[in-house]
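Peer 1: kindly return the folded structure for what I paste below:
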Amino acid sequence: MDYDVIIAGAGPTGLMLACELRLQGVNVAVLERLAEPDPTIKAGAINVPTAEAFHRRGLLPRLAAAQEQNMGVFRAFLKGGAAKPPPKFAGHFAAIWLSGDLFDQSGPDFQGRGPAGEIGFVNQQQIEAILIDCAAELGVQVRRGTELTGFDTSEDGVTVHTDSEKLTAGWLVGCDGGRSLVRKLAGFEFPGTPPEITGHQAIVEMEGAEALSRGWTTTPTGIYAHGPTPGRILTVEFDGPPADRDTPITAEELEKSLRAVSGVDVRVTAVKSATRFTDNARQASTYRLGRVLLAGDAAHVHSPFGGQGLNLGIGDAVNLGWKLAAKINGWGTETLLDTYTTERHPIGAWVLDWTRAQIALMRPDSHARALRAIVTELTETTTGTTYFARMISGVWQRYKLPGNHPLIGRSAPDLALDKHMTDGKGLLIDQGGLPSDVDFPTDRVHVIQGKTDQDLPSLLIRPDGVVAWAGGEGLQEALTTWFAPTQ
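Peer 2: Take a look at the predicted model:
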């Protein structure tokens, strides 16, 4: 084989997966049809699980630097507007602002997140740039300007056809976006709901912007957003999907949409970056067919509200990476690899419904607007804002793993031990009382002895940062399930 794994697509999902595989010694190549990274404006923020994933790989300082850069731009944007700053922002749901002043962070899901819990204002281009550097440092082969055109599968591997050569690998992972060629050629089912909106997001130069409201605004004809950086606009029109999503986006098109939704006589004079989107919501029924797997937008598509797509893809990559590597390295089972679908599919299904609910509340018809008024009243309470912020942040996410302790299946709390996870191995934190005859592979699990500064039981943490066991009985079973016993 030329490679253990070939990944189609060098977006954040594909790059994160490649880095996770390289940490485990896997020979991986990423094929990307574009010669350069895509500069088109996309997601503008990350959630807590994404920040934690980067933290565990030693990348949090890079995220913090990117966030500070963005905050500087945001502060400058605010100075150009009203003298009174807006209330502290806790996110939005269906373009309904959530005030940070009503956000109660005392709940258990928000505790123990550590410095990763302070990071969020990092955009997709910055995430991609960080991962490009990380991939280069790890020796990942990113083959830009190389387009996958087809592939053949067998019991032993995959032969990938590109526009210039054939490559062989044990596995192929489609991270090639919502219109994934890998997904289509492999025959994955992709059920879901059709689109009903046309959305635009862009960075522009414009005249008359001072008359636009800042942040998210609901109007009789749709939704628009202005900011949080100069020239950034977003519009949502409920006139059906665009006739052609691939035609170049012009200043005239953006100006027409912004005027229609805002009612402001704005003039777009230049377009720096622009994209169209819809609310097409579909999900592959499984994320694996034989030697072919899907991750990111190739596995699920939905509207971009709340920036869930970027985070969902990073979560897929972190969950899949160590499991696929275990299979390749000879100790992972088929059952272990198949937990990728069983764990990630429910999270993806939730995201699709979360975005569908937002579309329902954004509609301009009288019934939707009546419901929107009620939801808005709920967001003006501490309980309501905290609920929405909890869901948006991702701290609620949990996999259904054996065991009754509330930490099992959840992202591990920050124990100032993340330096021990930068190599992608598991972590067994011994708080005392471990069985003397416990059998575990020392090349796959680091053992840390001694009390932490938190009142916690002994913990077994998987390479993706998920707690697999938390005190009591069942340690050997958990080690066997997730790491296989020594032979």
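
Peer 1: C-alpha from now on. contacts and neighbour counts both.
Peer 2: OK.

Peer 1: now for the host helix or strand of residue 134, which elements pack on it?
Peer 2: For residue 134, the host element (DSSP states H and E) is helix 124-138. If contacts are counted by 3 or more Cα pairs under 8 Å, 6 or more residues apart in numbering; DSSP states H and E, helix 124-138 sits against helix 12-23, helix 60-79.

Peer 1: I have a second one here; can you model it like the first so I can compare?
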Amino acid sequence: MTGTDDLAPGWHTTPTGIDTFGPMPGRFLTVELDGPPTDRATPVTAEELQASLRRVSGVQVHITKVISATRFTDNTRQATDYRRGRVLLAGDAAYVHSPFGGQGLNLGIGDAVNLGWKLAAVATGWAPADLLDTYTTERHPVGEWVLEWTRAQIPIMRTDPRSRAVRAVTAELLAGRDGATTIFKKTSGVLHRYDLGGTHARTGSSVPDLELSDGTRVAEHFATGKAVLFDLADSPELPDRAAAWGEHLRIVTTEPTRPQDLSVLLMRPDGCIAWAADHGNLDGLDAALTRWFGTPHRS
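Peer 2: Coordinates of the predicted model:
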């Protein structure tokens, strides 16, 4: 590229769109909000890139060579079901959406983590095939939310006065602690939870990475790929209750370094809380173990 002296680094909104230049030499992005390209399948040419950057930035750059280029739109689609028999969809095979907000990578990894242990359980025969149906039940709503989130970002990127006003209000909300915290928790997935039934408030949510009194953290106990039953109150009957699922389950007896109401946490291999109890109440534990880890093998 030549003629770039007047291209300022960083993101800039102009009357005709949005552009960003850098941080690597020769790298730029333009966003034009006037509809999709005529033919998305044709190769991106130097002429197309040059014309777009000139329209948006107003700088008369010259592009002499294209090393790498791509187009994207705010098209959003989602498969109605992530499973049909032996065919399972995950990541970009299950949905498409605008890349703004960087949600696609998190979403695809979340699909893989949710599906992986279930697929292994069914393939090795210790769980029934209908366990795979919970993959769609749990992950489809999360994908649906991300698609809605990316749709919501497009209006505040538009350059007309009304959209600029909405953007200003949004920026004001994000400048406050509560607004910024909510947005961060949403985009990081902390607030997402699966509807697994049950009465405990933590059921279906991601496990908090608690510091434990034995010097470890919760996350360190998932290296084997098994489910983990955290006995946080040293329950005398818990080991015997869970022994029949020992092939698929590790019991960790320790307590958190900070006081918690929790006495027991049953964690699936994907880090999802399948069942929890306060104050040593073990009602429902056997049902939860059977639901997620199959019929127990008792000696």
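
Peer 1: got a TM-score for the pair?
Peer 2: Here the TM-score for the pair of chains, by TM-score structural alignment, normalised by the length of structure 2, is 0.86; 282 aligned residues with a Cα RMSD of 2.1 Å.

Peer 1: rewinding a little: start and end residues in structure 2 for the helix or strand that the helix holding residue 134 of structure 1 is followed by, please.
Peer 2: Counting by DSSP H and E, the next helix or strand C-terminal to helix 124-138 of structure 1 is strand 141-144. Across structure 2, nothing matches strand 141-144 of structure 1 (TM-score structural alignment).

Peer 1: buried set for the helix or strand that comes right after strand 141-144 of structure 1?
Peer 2: Going down the chain from strand 141-144 of structure 1, the next helix or strand is strand 148-153, by DSSP H and E. Neighbour counts using 16 or more other Cα atoms under 10 Å place 148, 151, 153 of strand 148-153 of structure 1 among the buried residues.

Peer 1: looking at those residues, spot the one nearest residue 357 of structure 1.
Peer 2: Residue 357 of structure 1 lies nearest to residue 148 out of those, by Cα to Cα, at 35.3 Å.

Peer 1: how about the closest one, nearest residue that isn't a chain neighbour?
Peer 2: Excluding the flanking residues, the one nearest residue 148 of structure 1 by Cα to Cα, 6 or more residues apart in numbering is residue 162, at 4.4 Å.

Peer 1: what about the strands in the stretch 1-150 of structure 2?
Peer 2: With strands called from DSSP state E, counting those that start in this stretch, the stretch 1-150 of structure 2 shows them at 10-14, 17-21, 28-31, 77-78, 83-84, 87-88, 95-96.

Peer 1: any chance of those in a markdown table with mean neighbour count as columns?
Peer 2: Formatted as a markdown table, the strands of the stretch 1-150 of structure 2 follow (neighbours: other Cα atoms under 10 Å):
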| stretch | mean neighbour count |
| --- | --- |
| strand 10-14 | 14 |
| strand 17-21 | 20 |
| strand 28-31 | 18 |
| strand 77-78 | 14 |
| strand 83-84 | 13 |
| strand 87-88 | 12 |
| strand 95-96 | 20 |
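
Peer 1: next, format those strands as JSON lines and append distance to residue 60 of structure 2.
Peer 2: Shown next, in JSON lines, are the strands of the stretch 1-150 of structure 2 (distance: least, Cα to Cα, whole Å):
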{"stretch": "strand 10-14", "distance to residue 60 of structure 2": "15"}
{"stretch": "strand 17-21", "distance to residue 60 of structure 2": "14"}
{"stretch": "strand 28-31", "distance to residue 60 of structure 2": "14"}
{"stretch": "strand 77-78", "distance to residue 60 of structure 2": "37"}
{"stretch": "strand 83-84", "distance to residue 60 of structure 2": "50"}
{"stretch": "strand 87-88", "distance to residue 60 of structure 2": "48"}
{"stretch": "strand 95-96", "distance to residue 60 of structure 2": "34"}
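
Peer 1: of all those, which one comes closest to residue 161 of structure 2?
Peer 2: strand 10-14 (12.1 Å).

Peer 1: contact partners of that closest one?
Peer 2: With contacts defined as Cα atoms under 8 Å, 6 or more residues apart in numbering, strand 10-14 of structure 2 is touched by 18-23, 56-57, 159.

Peer 1: what span of structure 1 is stretch 85-104 of structure 2 aligned with?
Peer 2: Counting by TM-score structural alignment, stretch 85-104 of structure 2 corresponds to 290-309 in structure 1.

Peer 1: distance between the ends of that stretch?
Peer 2: With Cα to Cα, to the nearest Å as the measure, stretch 290-309 of structure 1 spans 25 Å from end to end.
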